[in-house]
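S.K.: dropping a prediction and its sequence here:
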Amino acid sequence: MSFKISALADLSGADSLMVAKIIDYPLAKDEYKPFAQARLCALPEGLAVQMWAFEANPAPQSSLKAVLCKKGCAALSVQLWSDGRLEAAVDGNPTPGICTLSPLWGEDLQGRYWGGSMVLNKATLQQLWGENCLEVGSILQGNLYKLSTDEAKPHMGSLFPADFGGNPYGENSMGEFEFVSY
């Protein structure tokens, strides 16, 4: 089943979007599987990827990552670490300037959370994936991840099942994202 991506005029209506829950932690040796979520939407300026995780004291190695591509085209990834570092890459090559970040952090009834709203530049997306890549009916392949290499709390989770024993970013670890009009 595909994850649906709607279009919005701006992020003020983001609370109405579908939420992707990153809950698949197949290699977790202990009970530490942080709850992480994401929302995606098409905006006039590009593709917004909002991701956040609930962690009381996240290690600097703790990150949220999205990998997306149009079939047969370059893959774009964006990774946000708990200390605020951001990296956007095209086919694994860091590519500065193609993504903006609005960090978020706070507390609610579920605990402390951290994350951010990342907007991938529309011109870059159109150059990589074609002029109509964000329009209704377009399909992207990809996955959303919650990762940490911290020795005390290592974990690797995803939205769609991923091959964390092999290549978690390969084609077999990707699901489908579909642009819709709701």
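M.R.: In hand now; what should we look at? Numbering: from 1, shown residues only.
S.K.: use CA for all of it now, contacts and neighbours both
M.R.: Will do.
S.K.: which non-adjacent residue is nearest the residue nearest to the spatial centre of the chain?
M.R.: Nearest to the geometric centre of the chain sits residue 66, at 3.0 Å (CA atoms, centre = their mean). In space, and not counting its chain neighbours, residue 66 is closest to residue 144: 4.5 Å by CA to CA, 6 or more residues apart in numbering.
S.K.: try this one next to it:
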Amino acid sequence: MTVYINRVGSAPDFDALPIAKLLDYPGEKRDFRPFAQAQFALGEKALFVRLMAFEVGPDPQSRLSVALEGGVLLSCFPGGRLEELGGGGLGAKAQEIGSEDLQGIYWGADLALPLAPLSNRLGRTPAVGMTMRGNVFKSLHGGKTGRDHFGCLFPCSPFDLGDEGQVRSFLAKPGFGELTIVGY
């Protein structure tokens, strides 16, 4: 499966972009699999990522994360907090989002990853026709609600995104899929 990153002008219209649904919850023995999704767009100065989880009253430690080749790993939390893992230094920005639509109540963030530092991490500048490797996660480990889970866009082994050792191990041997930049 390939996820498409649409080339846009200065800012994306997320209502017009394709959605990538997180359907894989490896090892999940219970029925708690929060519906989560991601959208990607490449702008003139940033890679934009919208992360959303349909979850009422999320645990404060619940997280939505995006990982890209080059050791990029960003996590957002309910309340708008953004955490750069895997080396940081991207200068990413997050805008908290949340509301209700026909699918239910959701929370999440719109992320902007500046192209200059992202290009340095990737070793090349994102452009139409290029394929990057990455993954998206919805997880909760050690939460207060008892609803721990791990979901991913592309299949991979579950790991604790709050544990630096496990994050380093994942980034050294990632479970990534293809993210292809298109110009339509």
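M.R.: In hand now; what should we look at? Computed from a prediction, not measured in an experiment: that's the story for all the values here.
S.K.: returning to what we had before: what do we get in structure 2 for the residue nearest to residue 66 of structure 1?
M.R.: In structure 2, the residue paired with residue 144 of structure 1 is residue 136, using TM-score structural alignment.
S.K.: also residue 180 of structure 1?
M.R.: Counting by TM-score structural alignment, residue 180 of structure 1 corresponds to residue 182 in structure 2.
S.K.: so who does that match touch?
M.R.: Counting by CA atoms under 8 Å, 6 or more residues apart in numbering, residue 182 of structure 2 touches 4-7, 128-129.
S.K.: so residue 172 of structure 1, which of the three states?
M.R.: Secondary structure, DSSP: H, G, I helix; E, B strand; the rest coil: residue 172 of structure 1 is helix.
S.K.: hmm, who's touching stretch 39-50 of structure 1?
M.R.: By CA under 8 Å, 6+ apart, stretch 39-50 of structure 1 touches 5-11, 14, 17-20, 38, 51, 66, 115-123, 125, 134.
S.K.: follow-up on the earlier one: looking at structure 1, which of the contacts of residue 182 of structure 2 hold up?
M.R.: For the contacts of residue 182 of structure 2, the contacts that are reproduced in structure 1, applying both residues aligned by TM-score structural alignment, their matches' CA atoms under 8 Å, are 4-7, 128-129.
S.K.: ok so, going back, among the contacts of stretch 39-50 of structure 1, name the buried ones.
M.R.: 5-8, 14, 17, 19-20, 38, 51, 66, 115-122, 125, 134 (16 or more other CA atoms under 10 Å).
S.K.: which residues in structure 1 form helices?
M.R.: Assigned by DSSP state H, structure 1 shows helices spanning 122-129.
S.K.: strands of that one, start to end?
M.R.: Assigned strands in structure 1, in chain order: 3-7, 20-22, 35-43, 46-54, 63-69, 75-81, 86-90, 93-94, 99-108, 111-121, 139-148, 155-158, 175-179 (criterion: DSSP state E).
S.K.: now these in a markdown table, with distance to residue 28 of structure 1?
M.R.: What follows is the strands of structure 1, written out as a markdown table (distance: least, CA to CA, whole Å):
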| stretch | distance to residue 28 of structure 1 |
| --- | --- |
| strand 3-7 | 24 |
| strand 20-22 | 13 |
| strand 35-43 | 13 |
| strand 46-54 | 17 |
| strand 63-69 | 16 |
| strand 75-81 | 20 |
| strand 86-90 | 25 |
| strand 93-94 | 28 |
| strand 99-108 | 25 |
| strand 111-121 | 21 |
| strand 139-148 | 11 |
| strand 155-158 | 6 |
| strand 175-179 | 21 |
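S.K.: give me the neighbour count for residue 21 of structure 2.
M.R.: If you count neighbours by other CA atoms under 10 Å, residue 21 of structure 2 ends up with 17.
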